[in-house]
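Chemist: okay, predicted coordinates and the sequence, questions at the end:
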Amino acid sequence: MAEAIFAGGCFWCTEAVFKQLAGVNSVESGYIGGSVVNPDYKLVCTGTTGHAEAIRIGFDESVISLADLLDIYFATHDPTQLNRQGNDIGTQYRSAVFPLDDAQRAEAEAAIIRAQPDWPAPIVTTIEAATTWYPAEDYHQDYWDGEGQRNSYCLAVIPPKLAKLKKGFAERLA
């Protein structure tokens, strides 16, 4: 199984998108890219640790490629917003790809080039070295499938992302 790590705003929202895909075996919410050891949600939310809310995707490359995952990533969040997604503001909500090797870095660079024509402003997604991954607390995992469908924030943000996914990538749905 291959892995990829993306940050695209609130991890509840990105997790909900990637869990819908054929070939995706796991999606874990967590923190990456910061300087504090063993950060927790409350600390990351202060924006002082340098971590991004991110997802670690386990996927079967014989079913879905990293290029496909990256295309879906760029289509289902706004990669033109610096250090924010909608009302979520701060570096912890940045758009970033954390490649696990040089091949993934090259794929991310190519995906940015492919995605740019679809956006009216420059893509500001960063490609950052993959540092230590810290899984988020248990209550953040599978959030949309549980608490998220009763959370007004999630109800406002996630269904439009899922609609974009279904419209543009129906052949990739599980």
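Modeler: All right, it came through fine.

Chemist: okay, CA-based contacts and neighbour counts for the rest of this
Modeler: OK.

Chemist: residues near residue 56, how many?
Modeler: 24 (other CA atoms under 10 Å).

Chemist: look up the closest residue to it, ignoring the ones flanking it.
Modeler: residue 5 (4.5 Å; CA to CA, 6 or more residues apart in numbering).

Chemist: let's verify the one you found: helix, strand, or coil?
Modeler: When classified by DSSP: H, G, I helix; E, B strand; the rest coil, residue 5 comes out as strand.

Chemist: now do the contacts for it.
Modeler: Listed by CA atoms under 8 Å, 6 or more residues apart in numbering, the contact set of residue 5 reads 54, 55, 56, 57, 97, 98, 99, 100.

Chemist: now, which of these lie within helices?
Modeler: Of the contacts of residue 5, none are assigned to helices by DSSP state H.

Chemist: buried ones in whichever strand or helix holds residue 156?
Modeler: In this assignment (DSSP states H and E), residue 156 forms part of helix 152-169. Going by neighbour count (16 or more other CA atoms under 10 Å), the buried part of helix 152-169 is 154, 158, 161, 162, 164, 165.

Chemist: alright, now check it against this:
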Amino acid sequence: MDKNNVQQITFGGGCFWCVESCFNMLKGVESAISGYSGGHKDNPTYEEICTGGTGHAEVVQITYDPVIISYDQLMDVFFFLHDPTQLNRQGNDIGTQYRSVIFYKDDSEKQRAENSIKESEATEKWGGKYVTELAPFEKFWAAEQYHQGYYNVNPNQPYCSAVVGPKIQKFKKHFGELGMLKDSE
């Protein structure tokens, strides 16, 4: 991976434990870090954002090499991992902190995100209108250390075994068949 060529993208698609785990498995992804964006409080804590009062979403900030994995491929993964037709929720995770959101850094990235939404919506995979929010990127706050790699450390935790684990297995099957996973996955 060319460290001089890396780019970042930040988005939320429900609970960050699954999103972060899956993106870290992809070839071309240097890191996927769980955190918070889109709110009005500096240095928010998990407990604060869970109230919905800070305006933050649970997000993952992905650092990637666009020579190895493209922006469009990252968007395909993003729309695979969550249901973008659910407003302020993913399954039983309910609240604005679980919203579907893409944070863009400039007009070009906003246009690319709009195009990705339209293309994915046209596939009718999710059978409805997408409610994915597009918002300008302002700040990213890394989540507490215990959230980083949470699934890898806690695969038997009830939420992980019931929700995260099955999603990761589905992800590995699909993207493994496409040859997009790191060799160790």
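Modeler: Looks like it came in fine. Being a predicted model, the structure only gives us computed values, none of them experimental.

Chemist: residue 118 of structure 2 corresponds to which position in structure 1?
Modeler: With TM-score structural alignment as the criterion, residue 118 of structure 2 lines up with residue 113 in structure 1.

Chemist: likewise residue 64 of structure 2?
Modeler: Using TM-score structural alignment, residue 64 of structure 2 pairs with residue 59 in structure 1.

Chemist: next, count neighbours for the nearest residue to that match once chain neighbours are set aside.
Modeler: Among residues not flanking residue 59 of structure 1 along the chain, residue 24 sits closest, at 4.3 Å (CA to CA, 6+ apart). Neighbours of residue 24 of structure 1 under the rule other CA under 10 Å: 24.

Chemist: right, and residue 24 of structure 1 touches residue 56 too?
Modeler: No. At 10.6 Å, residue 24 of structure 1 does not count as touching residue 56 under the criterion of CA atoms under 8 Å.

Chemist: please name the nearest non-neighbouring residue to residue 38 of structure 2.
Modeler: Closest to residue 38 of structure 2 by CA to CA, 6+ apart is residue 56, at 4.7 Å.

Chemist: so which bit of structure 1 is stretch 82-93 of structure 2 matched to?
Modeler: Using TM-score structural alignment, stretch 82-93 of structure 2 lines up with residues 77-88 of structure 1.

Chemist: mind listing what's buried in that stretch?
Modeler: 77, 78, 79, 80, 81, 82, 83, 84, 85.

Chemist: redo those as a markdown table? Include distance to residue 106 of structure 1 and secondary structure.
Modeler: A markdown table is the format used below for those (distance: CA to CA, whole Å; DSSP: H, G, I helix; E, B strand; the rest coil):
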| residue | distance to residue 106 of structure 1 | secondary structure |
| --- | --- | --- |
| 77 | 21 | coil |
| 78 | 21 | coil |
| 79 | 18 | coil |
| 80 | 20 | coil |
| 81 | 22 | coil |
| 82 | 22 | coil |
| 83 | 23 | coil |
| 84 | 24 | strand |
| 85 | 25 | strand |
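
Chemist: still on that earlier bit, filter the contacts of residue 5 of structure 1 by whether they're kept in structure 2.
Modeler: With both residues aligned by TM-score structural alignment, their matches' CA atoms under 8 Å, the contacts of these that structure 2 also has are 54, 55, 56, 57, 97, 98, 99.

Chemist: list the contacts of the second one.
Modeler: With contact set as CA under 8 Å, 6+ apart, residue 55 of structure 1 has these partners: 5, 6, 7, 11, 14, 15, 27, 28, 29, 30, 31.

Chemist: the counterpart of residue 131 of structure 2 in structure 1: what's it in contact with?
Modeler: Matched by TM-score structural alignment, residue 131 of structure 2 corresponds to residue 124 in structure 1. Residue 124 of structure 1 makes contacts with 79, 80, 81, 82, 95, as judged by CA under 8 Å, 6+ apart.

Chemist: just curious, which of those is nearest to residue 104 of structure 1?
Modeler: Using CA to CA, residue 95 is the member of the contacts of residue 124 of structure 1 that lies nearest residue 104 of structure 1, at 16.1 Å.

Chemist: count of neighbours near that closest one?
Modeler: Residue 95 of structure 1 has 29 neighbours, counted by other CA under 10 Å.

Chemist: so it sits right up against residue 82, yeah?
Modeler: Yes. If you go by CA under 8 Å, residue 95 of structure 1 and residue 82 touch, sitting 7.3 Å apart.

Chemist: find residues that contact each of the two.
Modeler: Here residue 95 of structure 1 and residue 82 have 124, 125 as joint contacts, going by CA under 8 Å, 6+ apart.

Chemist: who are the packing partners of the helix holding residue 156 of structure 1?
Modeler: With contacts taken as 3 or more CA pairs under 8 Å, 6 or more residues apart in numbering; DSSP states H and E, helix 152-169 of structure 1 sits against helix 11-18, helix 66-75.
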